[in-house]
Each structure stands twice: as structure tokens, then as C-alpha cells.
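structure for this input, please:
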Amino acid sequence: MVSELVAAGLPYALGVVMLGLGLGLTVDDFLRVGRHPRAAAAALLCQIVVLPVICFGLVLAFRLPPELAVGLMLVAASPGGPTANLYSHLFGGHVALNVTLTAINSVLVVITLPIVVNLSTAYFLAGGAEVGLQTGKVIQVLTIVLVPVAIGMLVRARAPRVARWLDRPARVLSILVLVVVISTVLYGQRNGLADSFGSVGPAVLAFNVVSLLVGYGVPRFVGAGHRDAAAAGFEIGIHNTGFAMTIALGPTLLNNAEMALPAVVYGIVMFFTAAGFGRLITRRDVREPVLVGRTPVEEAG
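Reported below is the predicted structural model:
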């Protein structure tokens, strides 16, 4: 009952968190993404092309059963989401870039996810059924991400003192939401947790770690700044596993509980690996400060 209540209330809680993120953003933050598009272009390339290729290689290397292989490919094809924005906010990433990438990926997934999943089912499953993607989930993601952020930005523009006053409570709420989500997932999966991790855990962990590193490393390689690369790392490494589970379990979609298993395990693992990744990248000797109540200092490149 508690898990059901948390699941029902989570979109609203994430909406409040996204409003808090909007309190720290200005229009110029988004314009900066356009002026320095390297990180955005690199992240989109990783999300759409590089990750599915890496995931396919790992699936073959770990010799996953067909249904689990398709399930992990489904995770690779799923977009980032509000949780990626939240981690970026907590660890000093360029949140405006996260919001932009989440919005773009949530639209592109209508095309990219069916391609990846249909190719995967054709390869791993004899006569695998094709899957299309309803726009309802896409609209839900965009609503949770964009509308609260826009409201927060409006408050900052019209009442900056109120925005500064709300900044600390918003950060505390962000951490609280993370703790509740992690606790709920662990509690809900407590009975079959060992079996789930035993069957698909190593492949999920490897894919998650590689995703975080690729998401950070590729933008840095093409000359993006640390904050932009950090945002891209979280966006690439933290997938919308709820979205993936919906596709796997949907009666009009894949309708296969075993295919949802990689998303369940990934949804647990990513909270911890992302926290470790955030700690790692914030220990850099030279990093850009995150200023409250001002536009962050722009990093060259």
C-alpha cells in the first residue's frame, strides 16, 4: 500500500523538485546551450547511437537470455528523465542542458525506441512482435520536466528574493525524494532482489557504469566544459526506467514481465552508481562554482 501511494505521488513530487530546479535557472542558461552546442550534440549522439551499440555488445558478452537481452536494449533506448536533472542539480552539472536534453530525447524516443526495440526483438527473438510508442508517456515526461521548470524560472525572473529564499528547501526536498524513491524500490523488490541481480545484475552494472563514463567523457573529448559534461553524464547514465518498464509490461506493447526485469534492476543500481559518479567528478581540483541567486560563471568551451 505504501509503495502504491509513493508511486502515485512520485510524479507530483518530481514536479515540485523540477520547480525547485527552475528557481536556479534563467533564459540565458538555455541560450548558453545554443552558444556552446558541443555537449548537447555529443550527448544526443551518445544517447541515440553509441549507447545502443555498447549495450548490444554487453548483451552478447554477458550471454543474456533473449528476453533479458531485449529488456536491457529497451533500457538503452529509453530517454533520461527528471532524476537525471535532479542529480545534475545536486552535483553541480549544467541543469539547463539536462532539461534541454530530456525534452529533446523525450520527443525523439517516439522514433528511436521502436527502431531499437524492433531490431532487438528481431535479432534475439524468433518472430518478435513490433512495438509502437504511444505519445501519452512522452507528453507526461515533458509535462513533469518543462512546466514546473518554466514556473520556477518565472518566479526567479519576477521575484528573485523569493527564489533565493526557496532554494534551500528545494534542495532538501530533492534529497528527500531520492531517499524515498530508493527506499521504495528496494522494499518493493526485496523478495526477488537476489535472483534479479544474479540473472542480469552484472550486465546492468557494467552498462550503467559505461553509460556514465561515456556520457561524461565524450563531451569532454570534444571540448565541452566540466559542468556541461557532468550534465551529459547524468543524462546518459540515468535512464527513465519507469518509462522502460511501461513499454515492457504494457498489454498493447511488449507485454512481457521478464523484459521489464533489466529496467527494475537498473532503476535500483543507477541511484547508487550515479551518487558515486557525482562524488567522483566533484572532487576535481578545478571546477566551476555553483552560485545561488546568480547566473553561474560560464565555463569556456
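
drop to CA atoms for contacts and neighbour counts, all remaining ones
Will do.

next one: V180 from D28, what distance?
Plainly put, V180 is 33 Å away from D28 if you go by CA to CA, to the nearest Å.

how about A150?
13 Å.

more neighbours: which of those two?
A150 (19 against 11; other CA atoms under 10 Å).

the nearest residue to that one once chain neighbours are set aside: neighbour count?
Among residues not flanking A150 along the chain, G22 sits closest, at 6.4 Å (CA to CA, 6 or more residues apart in numbering). Using other CA under 10 Å, G22 is surrounded by 27 other residues.

residues contacting G22?
P148, V149, A150, I151, G152, M153, R156 (CA atoms under 8 Å, 6 or more residues apart in numbering).

before we move on, what SS does the residue nearest the centre of the chain have?
Central residue of the chain (CA atoms, centre = their mean): G80, 3.0 Å from the mean position. Secondary structure, DSSP: H, G, I helix; E, B strand; the rest coil: G80 is coil.

likewise for R284?
R284 ends up coil, using three-state DSSP.

what's the burial count for it?
Neighbour tally, R284, other CA under 10 Å: 10.

any idea how far the residue nearest to A150 is from V138?
G22 is 20 Å from V138, by CA to CA.

now do the helices in this structure.
For the chain, the helices defined by DSSP state H occupy 2-22, 27-35, 38-45, 51-61, 66-77, 82-90, 95-124, 135-158, 160-188, 193-221, 226-237, 241-249, 257-281.

for G237, give me its contacts.
G80, N208, V209, V210, S211, L212, L213, G215, M270, A274.

one more pass at 10 Å, please.
Residues near G237 by CA atoms under 10 Å, 6 or more residues apart in numbering: 47, 51, 76, 79-80, 84, 207-216, 231, 270, 273-274, 277.

and R287, which of the helices of the chain is closest to it?
helix 226-237 (6.9 Å; CA to CA).

one more to put side by side:
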Amino acid sequence: MKTIEKVSAFTGNTFAIWVILFAIWAYFMPSGFTWIAPHISLLLGIIMFGMGLTLSIDDFKGIIKMPKSVLVGVISQYTIMPLLAFGLATAFQLPAEVAVGVILVGCCPGGTASNVMTFLAKGNTALSVTITAVSTLLAPLLTPALTLLFASKWLPVSAGSMFMSIVQIVLLPIVLGIVVRLLFRKQVEKSVKALPLVSVVGIVAVAAAVVAVNNTAIAETGLLILSIVMLHNVLGLLVGFFVAKLLRLNFDDQKAISIEVGMQNSGLGSTLALAYFAPIAAVPSAIFSVWHNISGPILATWWGKRTTKKQTEASAAGSRQIS
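Here you go, the predicted model:
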């Protein structure tokens, strides 16, 4: 078990590298990964079940302990990214399927990797976990509704069917995971350290499958989509931070909300895009999965080092005053 835990910790810490490597591999050798595409919903369900296993009632107590910060985070999650996506799709006059793909990933809840990034940034990790949990549980209602609102300009959106899909592949697995944790706490706590390995394998497989299915389209429009995705993510991080700052939340909360807003559940975006739109609509989510696992660690590391430096300087100043 310890070996699995070590492998799990290693893959979790090097997550971005694996996503990039397998995405490149899938691009040049698509036949080795296209078989995964029909099983993407199952993979996402397994990832969400794993997320449920890591959640407890305490994670939702943040709603009571930090109501303002949680409210700001959840509202920011479901307004900033959809609006930015709609604005970018309109400004760059994207093809219909690509525009819908960008909007879809913008309407998804925060990704679980945001919790790790917030921890590395020395932000409010408890707040990050609560926002991720709440935004994910709201996804069956808000993701289809927002996609209908912003994407129907380009393509028809079946919000009702999308609602049922998210309930089946997100909400039910999470609830099942929470129930299993409540019933078998000791057994779950022994195995929970292996869950990052399951999540990494699942997300890498989803990203690789989407790239493999769309390698020809990526060759034609990949640079444009990459540019849009990078802008979307970076603007989300910036706007999320400044909204939290404007509302006078403390710096740790500002970092958590910035990361929550900027990092999306791109696996859900890919799954819904493949189910309800053309395969090319899943590409923005796949590229988002690669890119936000580059920008997130960079920002988190910078914030983390900056915070450590300030703490060291404050400690040194306090020591000098005492002496």
C-alpha cells in the first residue's frame, strides 16, 4: 500500500507533465487512444466518486464559517468564466463548435486540482475545498442553464438532457462517495492517499482521448484555440483575484478564489462536448486541462514563495525587536 501511496503522490506532484506528454503522444499516435473516447463518461464518474470519498461534512461547514468568501467564490465561478468565454468567442469570431466548446468549459465548476494549487499557494485551502464542493453540487443546474444562455447563439443546447448527464456522471458519484466514506470511514481513510493516482490516470486519459479524436482539427485550429484558452484562464485568475480584493477579502481568500475561478473541471467540459456537440467542441476543454495545469502551479509556486519570504522577514523583524 505504501508503494501505491508513493506512486500516487509522485503522479499527483507531476500531474501537468503527464497531461502534456500523453496529449503529445495522442496527437502523433491517435490510434492508440481513440478507443478511450466512448468511456469518457465512465472515467469522469470514477474521478467524481473519488472526489466524494475525500469530502466530509466538515468541508461544507465552511459555508457557515466563511459565508461571504464562499458566496463570492461560487458566484465568481459561475459569472466570470462564462462571461469571459462568451466575450472571447464573440470578439475572436470563433467557429460555432469551437465557440460552444470554450463557453462550455467556462460554465463548468472548479476543478479538484484547484485545492492542491491553493495549498501550494499558501491560500485558504479550506475555502477552496468548500467552493469546489458547492460549485460542483450546483453544476447540474447551473452548467446547463448558463450554457443555454451563452451558447445557444451558435448551436442548439439541450439543457434538460445535459442536466441529466451531469446528475449521472457528477452528482450521483460524488454523493455515493460521500456515503461510502460515512459508512466505511476507516477503510476509506486508509486508501484515500491512492486517489490522486486514480484522478491523474482518469484526467490524462480523457485529455488524450479528446486530442486523439481531434488531431486533424487541432492541426488546423490548435494555435487559435490554445491562444483563447490561455487568455480565458489567465483572465479568470486575474479577475477572480481582483473581485475578491475589491470585496475586501483577506489575501489568503483572494488567492483561493483566484485559483478556483481560473481552474475549471475540464473533464466535465470534454464529456459534455462529446455527448452533445461536435468532437471539435471538446478540444478547448482538453487544451484547458493541459494549460491550467501549467499556469496553476506557476502561480501557486510564486505565491507560496512570496508568502514564505514575507513570513520569514516578519519573524526576523520580530526577533530583532525582542532582542
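
in TSV, list the helices of structure 1 along with distance to R287 of structure 1.
Output for the helices of structure 1, formatted as TSV (distance: least, CA to CA, whole Å):
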stretch	distance to R287 of structure 1
helix 2-22	20
helix 27-35	18
helix 38-45	17
helix 51-61	27
helix 66-77	30
helix 82-90	14
helix 95-124	15
helix 135-158	25
helix 160-188	20
helix 193-221	13
helix 226-237	7
helix 241-249	30
helix 257-281	9
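
just name the most buried of the ones you listed.
By mean neighbour count, with neighbours taken as mean count of other CA atoms under 10 Å, helix 226-237 ranks first of these at a mean of 31.

residue in structure 1 matching G12 of structure 2?
Taking TM-score structural alignment, G12 of structure 2 has no aligned residue in structure 1.

starting at the chain centroid, how far to the host helix or strand of G12 of structure 2?
Per DSSP states H and E, G12 of structure 2 falls inside helix 2-13. Mean-position distance between helix 2-13 of structure 2 and its chain equals 21 Å (CA atoms, centre = their mean, to the nearest Å).

what are the buried residues along that helix?
Across helix 2-13 of structure 2, burial judged by 16 or more other CA atoms under 10 Å covers E5, V7, S8, A9, T11, G12.

okay, the fifth one and A281 of structure 2: tell me how far apart.
Note on T11 of structure 2: its distance to A281 of structure 2, by CA to CA, is 28 Å.

which residues touch F277 of structure 2?
E97, V98, V100, G101, L155, P156, V157, T271.

give the contact list for the aligned partner of H232 of structure 2 in structure 1.
H232 of structure 2 maps onto F207 in structure 1 when the alignment is built from TM-score structural alignment. Neighbouring residues of F207 of structure 1 by CA under 10 Å, 6+ apart: 51, 54-59, 72, 75-76, 201, 213, 237, 266.

and F207 of structure 1, how far is that from M18 of structure 1?
From F207 of structure 1 to M18 of structure 1 the distance is 27 Å (CA to CA).

do the same with G278 of structure 1
Distance of G278 of structure 1 to M18 of structure 1, given as CA to CA: 19 Å.

which one of the contacts of F277 of structure 2 sits closest to F251 of structure 2?
G101 (32.7 Å).

residues in contact with the nearest residue to the closest one once chain neighbours are set aside?
Among residues not flanking G101 of structure 2 along the chain, A281 sits closest, at 4.2 Å (CA to CA, 6+ apart). Contacts for A281 of structure 2 (CA under 10 Å, 6+ apart) come out as 95-105, 210, 214, 269-270, 272-274.

again, 8 Å this time
Contacts of A281 of structure 2 by CA under 8 Å, 6+ apart are E97, V98, A99, V100, G101, V102, S270, A273, L274.

without its sequence neighbours, what residue ends up closest to the first one?
Put plainly, it is E97 of structure 2. In space, E97 of structure 2 is closest to A281, 5.0 Å off (CA to CA, 6+ apart).

do the same with the second one
Counting by CA to CA, 6+ apart, A281 is the residue found nearest to V98 of structure 2 once chain neighbours are left out, at 5.0 Å.

then the fourth one?
Sequence neighbours aside, A151 is the residue nearest to V100 of structure 2 in space, at 5.4 Å (criterion: CA to CA, 6+ apart).

show me what the one you found lines up with in structure 1.
Using TM-score structural alignment, A151 of structure 2 pairs with V117 in structure 1.

surely its match touches E67?
No. With contact defined as CA atoms under 8 Å, V117 of structure 1 does not reach E67; the gap is 11.4 Å.

need the residues touching each of these two.
Between them, V117 of structure 1 and E67 share no contacting residue, judged by CA under 8 Å, 6+ apart.

related to what we said a few turns ago, ok, the contacts of F277 of structure 2 vs G62 of structure 2, which is closest?
T271 (29.6 Å).

what sits against the closest one?
I40, S41, L44, A282.

repeat for A96 of structure 1
L25, D29, F30, V33.

what's the answer for P109 of structure 2, then?
Q77, Y78, T132, S135, T136, A139, T143, Q264, N265.
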